[in-house]
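> I'll drop the sequence and a predicted model, then ask my questions.
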Amino acid sequence: MNYPFLGAFVTLLWFCLFAVWMGLLFVVVSDIFRSHDLSGWGKAGWVVGTIVFPLVGVLCYMVLRGDGMSERSAEDRKQRATHYQGFSPSAVHSRAVADEVAKLAELRKQGEITQAEYEREKSRILA
């Protein structure tokens, strides 16, 4: 195998730099589309600028509009959290537990299970 260690290191370094660059480009383009204060033509201009002149376009975007990137990101995170708040597993689990306890209470009321069985099953469900 005719591949020196330094060559492997340089290849790995370029690969890592490319991955970081793609991540940065993804963040910038997603922020362009998330921005509500840009018009459609403004968004198109920034996207074309970042594609045609990648290094200059991304650096200009971060210098000129970088201060609002964190605000837009925090606003988007907060909006997503409010959307998913009703789908938390704890809310679903507590409803299921309450339904099971209600069924047990109904069975005890009808006389199909004893008080001791009711307490034992209730403690099992609540644990």
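All right, it came through fine.

> From here on, just use CA atoms for contacts and neighbour counts.
OK.

> Now do A105 against R120, distance only.
Using Cα to Cα, to the nearest Å, A105 is found at 12 Å from R120.

> ah, wrong one, I meant Q110
17 Å.

> Just the buried residues of the longest helix anywhere in the chain, please?
In the chain, taking DSSP state H as the definition, the longest helix is helix 5-34. Across helix 5-34, burial judged by 16 or more other Cα atoms under 10 Å covers L25, V28, V29, D31, I32, R34.

> after that helix, next one along is what?
Going down the chain from helix 5-34, the next helix or strand is helix 40-52, by DSSP states H and E.

> this is the other structure I want to compare:
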Amino acid sequence: MNWGSTWDFLWHFLIIFAWIAYLLVLFQILTDLFWRDHKTSGVVKAIWVVFLFLIPWFTALIYLIFRGQGMSVRAHEAAVAAKQQTDDYIKQAAGRSPAEEIAHAKELLDAGTITPGEYDSLKAKALA
């Protein structure tokens, strides 16, 4: 068995793994910088990008240490906003607005089809 080729294979595998891991981190950092972080100036963003390409691992590590907490907060806010947009779209695509639902429930209450308790339940459901 040729141990040299085995160790070469493992070394190359490790290098490829590290490269892919860096690319994942790089894309997360760039996404945070350019799509989520609206408070940082363009000059500071440009400096981060330059250093990310000049001294890649060190800069990524520094970015994650100093801006990692804010990065997770911004990612969470983006996820919540995306969920809210999806929910709003589903409600809009599903038909009536909450005001229309309440008006319909009021018509049913006035007609005697539902009880005041059922009306309150439908109203709360429409407003949720």
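Structure received. Quick caveat: nothing in here was measured; it's all calculated off a predicted structure.

> List the TM-score for the superposed pair.
With the length set by TM-score structural alignment, normalised by the length of the first structure, the two chains reach a TM-score of 0.61; 92 aligned residues with a Cα RMSD of 2.5 Å.

> What's L107 of the first structure aligned with over in the second structure?
In the second structure, no residue is matched to L107 of the first structure (TM-score structural alignment).

> L107 of the first structure: what secondary structure?
Here L107 of the first structure takes the helix state, with states given by DSSP: H, G, I helix; E, B strand; the rest coil.

> Please report the distance of it from C16 of the first structure.
For L107 of the first structure, the distance to C16 of the first structure equals 64 Å [Cα to Cα].

> returning to what we had before: between A105 and R120 of the first structure, who's got more neighbours?
Looking at A105 of the first structure and R120 with other Cα atoms under 10 Å, you find the greater number of neighbours at A105, namely 17 against 11.

> give the contact list for the more buried one.
Y118 (Cα atoms under 8 Å, 6 or more residues apart in numbering).

> measure it to D99 of the first structure for me?
Going from A105 of the first structure to D99 of the first structure by Cα to Cα gives 10 Å.

> cool, S73 of the first structure as well?
39 Å.

> Between these two, which has more neighbouring residues?
A direct count of neighbours by other Cα under 10 Å for S73 of the first structure and D99 places S73 higher, at 16 against 12.

> Mind telling me what that one corresponds to in the second structure?
Match for S73 of the first structure (TM-score structural alignment): A75.

> Which strand or helix spans that match?
Using DSSP H and E, A75 of the second structure falls in helix 56-94.

> list the contacts for the match of S73 of the first structure?
Counted by Cα under 8 Å, 6+ apart, A75 of the second structure has contacts D32, R36.

> Can you pull up the most central residue in the second structure?
Centroid-nearest residue in the second structure: A79, 3.3 Å away (criterion: Cα atoms, centre = their mean).

> how much space is there between it and S41 of the second structure?
For A79 of the second structure, the distance to S41 of the second structure - Cα to Cα - is 23 Å.
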